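Undergrad: with the input below, show me the fold.
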Amino acid sequence: MSETELPDLERDEAVEQGDQPAPNQLDEDDRLKPAFVAAVLDAVEDGDVDAARALVAPLHPADIADLFELTPEDRRRDLAAAIADQLDADVFAEMNDYVRESLIDALDARQVADIASELDTDDAVAIIEDMDVEDQREVLRAMEPDDRAAIEEALSYPEESAGRLMQRDLVAVPEHWTVGDALDYLRGHDELTTDFWEIFVVDPAHRPVGTCALSWILRTPRGIAMADVMQREQTLIPVDMDQEEVALRFQKYALISAAVVDGSGRLVGMITVDDIVHIIQQEAGEDVLRLSGAGEGDINEPIRLTVRTRVAWLVVNLGATILSASVVGIFQGEIARFALLAALMPIVSALGGNAGTQTLAVMVRALATNQLTSSNTVRMLFREFRIALCNGIALGTVGAVGSYLVLGHLQLSIVFAIAMMINSVVAGLVGVVVPVALDKANVDPAVSSAVFVTTATDVMGFLSFLGLAALWGLSG
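TA: Model (predicted):
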């Protein structure tokens, strides 16, 4: 009897007892919610493999990957064993790096080789590149020669470069072909990749000379030469280009895909926009987390790695704090004579730090997106100086009025206002100079800038406020 056929009394009793739909009857919106994850893990724990597989069967590979991330680490291998038939290459491609690494460790070389062989080259490289060298060799030996050669070539390129990111499977045709030749080629070769939006046109040396969107080919008469329908202007990606620069080119030129060329200009692969979306998200997240010293910020990262990254950053900040405290120690006599100085000096430092962080965030983003270059650095410096001066005047005025109303000391309020203006200007200048200088020195400004900016604003905040108070001869 269906639910709609239940007598009202029985249906009301079911509601009162809190009966829930069976796990395999959960709506799509309920998947991956705590109740669903618990149902899958309970089925695995009870040894009911069929029930676990039935629950997971409707999920997209990306959702199965998320299911593993939501599963406690000590239960992931049991889940993998239970749904092994559904744990295909697409799931591994979508999986978090740390979660995937822990599962890969549980597989033998042949299993890893089979998974990698089913993936696009870039996804296969993402799985193999983090393995130990000996494990890499064992997996590569278990692969087919063509797949092994493609992955070994990719691994020869620098990490986070276009060579690691690109796919080898693409469609390229000679420029002397007609549109009809290209169509016949596409229809007559089942082994061609299915994930492409444009065809690359190459010369006899396999150098790309143009590109042709599939929509153009479908709408062009068969007898037209590819050289006449292709677009000759194209964005070529050097194989050793950093992936962040690749993402910027895709964003700037609104690309869907782009050809990757080696040092001699030969076509060796292509990069598609779906890979770029991941890179943009990854790079943006890394920059934000590096500014705070939180490392990669991945909740699946092993605790020892997280602690090591954060402790190192905190130790650097501790040294900067000690430096700031030493400045305060120089003026301990003034603070002892006029205790109100101790109440206001943290405000000067804190506001300067906040102002510096604002400028720093803008500059790091401008450097990352190539908005800030050597041609406009001086202009940006004067721009931030004017902004910082305006902010300092506004904060100083409000701070002076507020401190006078609360403390009733005119001279102290004036010193407080001047110190805030000085520190605000310093924060603006340092927020520009530090990341630019680090970038010129080939040091990632997102990693190191924050501690320099914070130290500078703390030291200058205390020095300007306490120094002016000492010069003014303030006393309680």
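
Undergrad: going forward, measure contacts between C-alpha atoms and count neighbours the same way
TA: Will do.

Undergrad: strands of the stretch 251-400 of the chain, start to end?
TA: For the stretch 251-400 of the chain, applying DSSP state E, counting those that start in this stretch gives strands covering 257-261, 267-272.

Undergrad: leaving out the residues flanking it, which one is nearest to residue 205?
TA: Spatial nearest neighbour of residue 205, chain neighbours left out: residue 266 (7.1 Å); criterion: Cα to Cα, 6 or more residues apart in numbering.

Undergrad: not counting its own residues, what contacts stretch 174-187?
TA: Contact with stretch 174-187 is made by 173, 192, 201-204, 209, 217, 220-227, as judged by Cα atoms under 8 Å, 6 or more residues apart in numbering.

Undergrad: cool, stretch 221-233 as well?
TA: By Cα under 8 Å, 6+ apart, stretch 221-233 touches 175-181, 201, 209-213, 216-217, 220.

Undergrad: what is the burial count for the residue nearest to residue 205?
TA: Using other Cα atoms under 10 Å, residue 266 has 17 other residues around it.

Undergrad: can you turn the buried subset of the contacts of stretch 221-233 into a selection I can paste into ChimeraX?
TA: Selection of the buried residues among the contacts of stretch 221-233 in ChimeraX, burial being defined by 16 or more other Cα atoms under 10 Å:
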select :175,178,179,180,181,201,209,210,211,212,217
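
Undergrad: let's see this one next to it:
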Amino acid sequence: MAETDLEDRDVEAPVSGERVQGEGEQFDEENRLKPEFVEQVREALYDEIEDSVYDLVEPLHPADIADLFELLDRRERTDLAAAITDLMSSEVVAELNDYVREDMVESLPHGAVADIVDQLDTDDAVQLIEDLDHADQQAILAEVEPEDRAAIENALAYPEESAGRLMQRELVAVPESMTVGDLIDYLRAEDQLTTEFWEVFVVDHRFHPVGTCQLSWVLRTPRDVALTDVMKRDQTLIPTDMDQEEVALRFQKYALISAAVVDESGRLVGQLTVDDIVHIISEEAGEDALLMSGAGEGDINEPLRDAYSARVRWLVANLGTAVVASAIIAFFGGAIEQLVALAVLMPIVASIGGNAGTQTMAVTVRAIAMNQLTKSNTKRLVIRELKVALMNGVTVAVLIGLATSAIFDWQLGAVIALAMVINIIVSGMAGVLVPVAFERMDQDPAVASSVFVTMITDSMGFFAFLGLAVASGLVSL
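TA: Model prediction:
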């Protein structure tokens, strides 16, 4: 292995005034903008001192400028954009939160938005304008360069969250007849190519991808070697209509850096890169967690009306399912009156069962999202979770049974122990079967599973405990 003596090299020291990203008086120890700095910007905006605002913001990285926008309110964001027009680069816009970006776009003139769109890659440009009204979209696109406008309109024709909507049109594709030397000469001579890429796509005469060449291979291979001899023929092709969640799973499973996107005829139409997929994985993971809680998108920048409508409908649904549990309690009302201890212990049975159901549901929803749970292994998962629920149920039952026997009497301890085992087993089965049922019906299992699992665990907990108390003769109806 060749060694390099770094001490013999001239290492250029940082120029005075330059800073490492995330360091400086604007940031705290966790690389977040300090409240004092944000307040300085606010005061400068309030006093309408645009030069001061510009001087404060100019040293920031585009991602930090995007964070600053998200820390300000809607009116302040508009004022900030007007004060730092020269700094409103495509990198800043691409880093903005979706809701903040939408507010910004709506507050800027169509011509200013069009200038930003012209600087962006196609996928970022689409993300910038896709949520706008059709009239605003058309007004902005009318001022965009014709070639860029055609690419954006083509992308908007694909479904939301599909590979076709997300893909980049900017890529490097060459014919399979080239040699490595031809490719190197082409890359050096062609000044219209995209400036950032990791691999070159090799295509046939129909523009169908037949292989890929990583740049590292190209640089280390003699010029006279044919691309067909050095390229990797096995590749993961992404259909334009594939959902972004499935795309992310492909990238994760096959450790991809980039992948070709093909249309229905197999023709190469774009590419997806890992930097886009990282955002998708993060969004999908957070989305599933929020959907399971009924919190909608859960974004702190989400409009108040949208947040209210997303959450209230699930609270109303929970209200309806809670009536079922209340009806069971009402049915055993006479028994509860005879033994107050039943009222004391009921919430314990329901609460533990609810937690057990939530644990199993979270595991199941994640397995479905990660494509780990399919029809071929559903039975195995059900049996596995049944065993886990049985072991958990026996463990918790012994503890609660002994405690209840010590405080009240042994018969009530036995009743609550048996009820606990029953409820945890039922909760475990509900946590598996409810999400699976929704998935089989082509519904998102993260959306409504929690409502039904909660109803089952609460109702079964009350019914098992009170029913066993009656059946044991402790109380009567």
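
Undergrad: I'd say the residue nearest to residue 205 of structure 1 and residue 203 touch.
TA: No. At 9.4 Å, residue 266 of structure 1 does not count as touching residue 203 under the criterion of Cα atoms under 8 Å.

Undergrad: got a quick PyMOL command for the buried subset of the contacts of stretch 174-187 of structure 1?
TA: Restricted to buried positions by 16+ other Cα under 10 Å, the PyMOL selection for these reads:
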select buried, resi 173+201+202+209+217+222+225+226+227
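
Undergrad: tell me which of the contacts of stretch 174-187 of structure 1 is nearest to residue 304 of structure 1?
TA: Residue 304 of structure 1 lies nearest to residue 192 out of those, by Cα to Cα, at 44.6 Å.

Undergrad: spatially central residue in structure 2, please.
TA: residue 283 (1.5 Å; Cα atoms, centre = their mean).

Undergrad: for that residue, which residues are in contact?
TA: Applying Cα under 8 Å, 6+ apart to residue 283 of structure 2 gives no contacts.

Undergrad: among the contacts of stretch 221-233 of structure 1, which ones are in helices?
TA: Of the contacts of stretch 221-233 of structure 1, the ones assigned to helices by DSSP state H are 179-181, 216-217.

Undergrad: max pairwise distance over those: which two?
TA: Farthest apart among those by Cα to Cα are 181 and 216. That separation is 14.3 Å.

Undergrad: residue 57 of structure 2 and residue 28 of structure 2, how far apart?
TA: 16 Å (Cα to Cα, to the nearest Å).

Undergrad: the two: who's more crowded?
TA: Between residue 57 of structure 2 and residue 28, counted using other Cα under 10 Å, residue 57 has the larger neighbour count: 21 against 13.

Undergrad: which ones are touching that one?
TA: Counting by Cα under 8 Å, 6+ apart, residue 57 of structure 2 has contacts 65, 84.

Undergrad: how much space between it and residue 93 of structure 2?
TA: 15 Å.

Undergrad: now residue 63 of structure 2
TA: Look at residue 63 of structure 2 and residue 93 of structure 2: by Cα to Cα, they are 9 Å apart.

Undergrad: more neighbours: which of these two?
TA: Using other Cα under 10 Å as the criterion, residue 63 of structure 2 and residue 93 rank with residue 93 on top: 25 against 16.

Undergrad: and the closest residue to the more buried one other than its chain neighbours, how many neighbours?
TA: The shortest distance from residue 93 of structure 2 to any non-neighbouring residue, by Cα to Cα, 6+ apart, is to residue 101 (6.8 Å). When neighbours are counted by other Cα under 10 Å, residue 101 of structure 2 registers 21.

Undergrad: can you check residue 240 of structure 2 too?
TA: So residue 240 of structure 2, with other Cα under 10 Å, has 26 neighbours.

Undergrad: right, and it touches residue 159 too?
TA: No. If you go by Cα under 8 Å, residue 240 of structure 2 and residue 159 don't touch, sitting 9.2 Å apart.

Undergrad: Provide the aligned range in structure 2 for the helix or strand residue 10 of structure 1 falls within.
TA: Using DSSP states H and E, residue 10 of structure 1 falls within helix 8-16. Using TM-score structural alignment, helix 8-16 of structure 1 corresponds to no residues of structure 2.
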